[in-house]
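Novice: Sequence first, predicted model second:
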Amino acid sequence: MEKFWPACLSRFEQELSAQQFKTWIKPLKTEITDNSVRVVAPNKFVQQWVKERFLNKIEGIAEELFSHDIQIEITTSNKKSTPPSKARTNKTPLAPSGSKGINAASLEQKNKKNLNAKRATNKQNEVPSGLNPSFNFDNYVTGRANQLARAAAIQVADNAGHAYNPLFIYGGVGLGKTHLLQAIGNHLKQQNPDAKIRYLHAERYVSDVVKAYENK
């Protein structure tokens, strides 16, 4: 079974273009047991694409290599897992002997007020993101000409700073470049409401940088 997925990778690398292999096959991970193979995609879009276009090929390779039936499942990874929390080192000091001690409920309420005040201040100083909330991946019209761009944008949104960094999209007017870029920003904002995201044209970016240097 250990040779199964390397055999699949070798076959797909021969039959697909380098870009197709890098986009659809290389990001896949596998979990293999004696009678089953779980192919894990980085997101639902890649999962659906692989299931529709490559599952039959994967099953065919399994039939070539094994005399018994192999169950193959195409699924997605769980990226919602919570990272282990770090141990707190700043423990609350014990109240001095003879003192009334600290009211835990009062302390918690005070901390909550301070946090809300800080969030309110950040909200007042927040620069508008420039994102149009109506631009998202769900309502993006996909065709043969933009399937690859949409898939790459989704991977960027799911793996910000790692996948396709930087991402360059080229195309004619009205083909959805702006929609995809804003969909990335809206996806990231949805995952992390406190994230600082700005959508702006290159000319505006250069202008802001120049002004920042002038006012430095």
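Specialist: Perfect, thanks for sending it. Everything numeric in this text was worked out from a predicted model, so none of it was measured.
Novice: From now on I want contacts and neighbour counts done on CA atoms only, so please keep to that.
Specialist: Noted.
Novice: so which strand or helix has Trp49?
Specialist: Using DSSP states H and E, Trp49 sits in helix 44-53.
Novice: now the helix or strand following that helix against helix 44-53, angle please.
Specialist: Using DSSP H and E, the helix or strand that follows helix 44-53 towards the C-terminus is helix 55-65. Helix 55-65 runs at 60 degrees relative to helix 44-53, counting by axes from the mean of the first three to the mean of the last three Cα atoms, to 10 degrees.
Novice: So for helix 55-65, what gets flagged as buried?
Specialist: Neighbour counts using 16 or more other Cα atoms under 10 Å place Leu55, Ile58, Ile61, Ala62 of helix 55-65 among the buried residues.
Novice: TSV please, covering those residues and showing distance to Gln71.
Specialist: TSV is the format used below for the buried residues of helix 55-65 (distance: Cα to Cα, whole Å):
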residue	distance to Gln71
Leu55	11
Ile58	11
Ile61	12
Ala62	9
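Novice: Let me know the closest of these to Val156.
Specialist: Leu55 (24.2 Å; Cα to Cα).
Novice: Next one: that closest one from Lys112, what distance?
Specialist: Taking Cα to Cα, to the nearest Å as the measure, Leu55 falls 51 Å from Lys112.
Novice: Quick check: buried residues in the helix holding Trp49?
Specialist: Here helix 44-53 shows Phe45, Val46, Gln47, Gln48, Val50, Lys51 as buried, counting by 16+ other Cα under 10 Å.
Novice: put this beside the first:
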Amino acid sequence: MMRDSWNKILNLLEKGLNPGLYKVWIKPLKAEISSNNIKLFAPNDFVAAWVRDRLMDNIKEAGEQVLGVCPKVEIGVKKAVEKPAVKLAPATKPVQTSIGLPMMSPPVINTRIPRWRFSFDDFIIGDSNRLASAASRSLCDNTLPGDQLFLSSTPGLGKTHLLHSIGRDLCASSNKKHVSIACLTAEEFANRLVLAIKSGEVSRFKSEFRDNVDCLLLEDVHFFQGKQKMQDEILQTLKSLQLRGSKVVMTSSFLPRELEKIDPQLVSRFCSGLLAVISTPDFETRKRIVESKAIRLGTMVPNSISELLADRITTDVRQLESCLQNLVLKARLLNRDVSQELAWQVLENYAVAKATPSYDSIVDHICRFYELTADQLRSKSRKREIVLARNTAFFLARKHTDLSLKDIGSKLGRRHSTVIKGITNIEREISLQTPLGRQLQDTIDRLNP
């Protein structure tokens, strides 16, 4: 019964969390469950602290769904029984698999091939992303000058789609039996380095990334801002990969020149390959995205519906696809056709854009939602709720206006670096799907100029 309950909780967490988060931090946990108590045991103190700080709410929510009551969750470390030392063979090749990012079971750390979620076939090309798409394909067929690509855009415009498409294509076209591709976020790279340091496996970590990787796909490199040791490590890794002729693709919500507290050598390295910016797709591209997604969902939507969605959701492809998916699902559950009436009902839950929101309308929205005044938003207060509201305003102003990061900060009495840090924090909470992240997504979705 205890094992069944924990397996059900694991199943819910696997569905609700980013695959990398689940495999690195949740899967290594062991559990003991009694009535409404869940005792978790991590392989080491660092994993225990990380889960305690960032994933406890997710575990409690999953536990409540399975147990029927909100459980008390504790986490500690179960020390492994010591065994006689076994001499390990030299780690000359990374272990290959197709199940996703690696489980962190120190001391051995291996680069593994993930399950690719996207492909070039389902990436809709328009003027906004034509260069990025062409560059990504060229990297795969070796026609791109150089072996490095840097993709930049605001969230939800296709960076991750192209990253996974590159990984999938390289795996399919490689003449090697086992092509070694490391696909992870900058935060995951940093966490793995910290685990390697804690477990005394830094040399193995460096060897794995510098000597054994054919292609590094690294997301959200703005995470390295202000983290000098991490910057030193990724800089040396990039240098080693370049010398080996390995391919490198990096993504960020910011251009390299917009980053602060980054070693100039690392910024230069970011700029050493082709830089491709993905901008907001135009109406025709958005309409084709809706039509393509509908086909993948096994349905056809009337032209009027695809035009309605494309007209109302203008700045986030991920949100556009989510809206269509919810519309199709609602129609199926109600056993009804996809209609204008249903479409308008579903659109109420999304950021419908009659016009591009202005900076002032964004501030008004944030003040209403957080029940603050504009003066409080601009104040020097460090209260948690005000900081959160201010960061959300940074995020929305970056997403919906043409203001530079410096101008956004100036309007709210903050420096350029503070704006970047605030936007990064918002993106991180949303991508991790934490309770706070879901609240933030709701705030963003309700923006209606």
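Specialist: Received, thanks. Values in this document were obtained by computation on a predicted structure and should not be read as measured data.
Novice: Fetch the TM-score of the aligned pair.
Specialist: TM-score for the superposed pair, counting by TM-score structural alignment, normalised by the length of structure 1: 0.42. Supporting figures: 128 aligned residues with a Cα RMSD of 4.4 Å.
Novice: What count of nearby residues applies to Ser304 of structure 2?
Specialist: Using other Cα atoms under 10 Å, Ser304 of structure 2 has 11 other residues around it.
Novice: Also Ser207 of structure 1?
Specialist: For Ser207 of structure 1, the tally of surrounding residues (other Cα under 10 Å) stands at 11.
Novice: Look up which helix or strand it falls in, please.
Specialist: In this assignment (DSSP H and E), Ser207 of structure 1 forms part of helix 202-214.
Novice: just to revisit the earlier point, would you tell me which one of the buried residues of helix 55-65 of structure 1 comes nearest to His187 of structure 1?
Specialist: Of all the buried residues of helix 55-65 of structure 1, Leu55 has the smallest distance to His187 of structure 1: 28.1 Å, by Cα to Cα.
Novice: Contact partners for the closest one?
Specialist: Ile74 (Cα atoms under 8 Å, 6 or more residues apart in numbering).
Novice: Kindly provide the distance from it to Lys110 of structure 1.
Specialist: As judged by Cα to Cα, Leu55 of structure 1 and Lys110 of structure 1 stand 56 Å apart.
Novice: And the next helix or strand past the helix ranked longest in structure 1?
Specialist: The single longest helix within structure 1, with elements called by DSSP state H, is helix 104-125. Remark: after helix 104-125 of structure 1, the chain's next helix or strand is helix 147-158, criterion DSSP H and E.
Novice: what angle do that following helix and helix 44-53 make?
Specialist: 140 degrees.
Novice: Please point out which parts of helix 147-158 of structure 1 sit buried.
Specialist: Using 16+ other Cα under 10 Å as the test for burial, helix 147-158 of structure 1 gives Leu148, Ala149, Arg150, Ala151, Ala152, Ala153, Ile154, Gln155, Val156, Ala157, Asp158.
Novice: so how far is Ala212 of structure 1 from Tyr205 of structure 1?
Specialist: Remark: distance between Tyr205 of structure 1 and Ala212 of structure 1 (Cα to Cα) = 11 Å.
Novice: likewise Thr76 of structure 1?
Specialist: Taking Cα to Cα as the measure, Thr76 of structure 1 falls 43 Å from Ala212 of structure 1.
Novice: try Ala152 of structure 1
Specialist: Here the criterion is Cα to Cα. By it, Ala152 of structure 1 lies 33 Å from Ala212 of structure 1.
Novice: before we move on, the earlier item: from the contact counts, what lies against the helix holding Trp49 of structure 1?
Specialist: Applying 3 or more Cα pairs under 8 Å, 6 or more residues apart in numbering; DSSP states H and E, one finds that helix 44-53 of structure 1 contacts strand 71-76, helix 147-158.
Novice: repeat that with 10 Å
Specialist: Contacts defined by 3 or more Cα pairs under 10 Å, 6 or more residues apart in numbering; DSSP states H and E place helix 44-53 of structure 1 against strand 36-41, helix 55-65, strand 71-76, helix 147-158.
Novice: okay, these in TSV with distance to Lys29 of structure 1 next?
Specialist: Converted to TSV, the helices and strands packed on helix 44-53 of structure 1 look like this (distance: least, Cα to Cα, whole Å):
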stretch	distance to Lys29 of structure 1
strand 36-41	5
helix 55-65	13
strand 71-76	10
helix 147-158	15
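Novice: Tell me which of these sits nearest to Phe4 of structure 1.
Specialist: Nearest to Phe4 of structure 1, of all those, is helix 55-65, at 7.2 Å by Cα to Cα.
Novice: Going by distance to Thr121 of structure 1, which of the buried residues of helix 44-53 of structure 1 wins?
Specialist: The closest of the buried residues of helix 44-53 of structure 1 to Thr121 of structure 1 turns out to be Phe45 (Cα to Cα; 38.1 Å).
Novice: Relative to Asp208 of structure 1, how far out is the closest one?
Specialist: From Phe45 of structure 1 to Asp208 of structure 1 the distance is 36 Å (Cα to Cα).
Novice: now Leu181 of structure 1
Specialist: From Leu181 of structure 1 to Asp208 of structure 1 the distance is 20 Å (Cα to Cα).
Novice: quick one: which of these two has more around it?
Specialist: Leu181 (22 against 12).
Novice: so the more buried one makes contact with Ala153?
Specialist: Yes - in this structure, Leu181 of structure 1 is within contact of Ala153 by Cα atoms under 10 Å, at 7.4 Å.
Novice: ok, Lys411 of structure 2 - contacts?
Specialist: Each residue near Lys411 of structure 2 by Cα atoms under 10 Å, 6 or more residues apart in numbering is listed here: Tyr359, Arg378.
Novice: can we see that at 8 Å?
Specialist: Contacts of Lys411 of structure 2 were listed using Cα under 8 Å, 6+ apart, and they are Arg378.
Novice: Show me what the helix or strand that contains Gln14 of structure 1 is packed against.
Specialist: Assigned by DSSP H and E, Gln14 of structure 1 belongs to helix 4-15. Contact partners of helix 4-15 of structure 1 among helices and strands, from 3+ Cα pairs under 8 Å, 6+ apart: helix 55-65.
Novice: Apply 10 Å and report the result again.
Specialist: Other elements packing on helix 4-15 of structure 1 under the criterion 3+ Cα pairs under 10 Å, 6+ apart are helix 18-20, strand 29-32, strand 36-41, helix 55-65.
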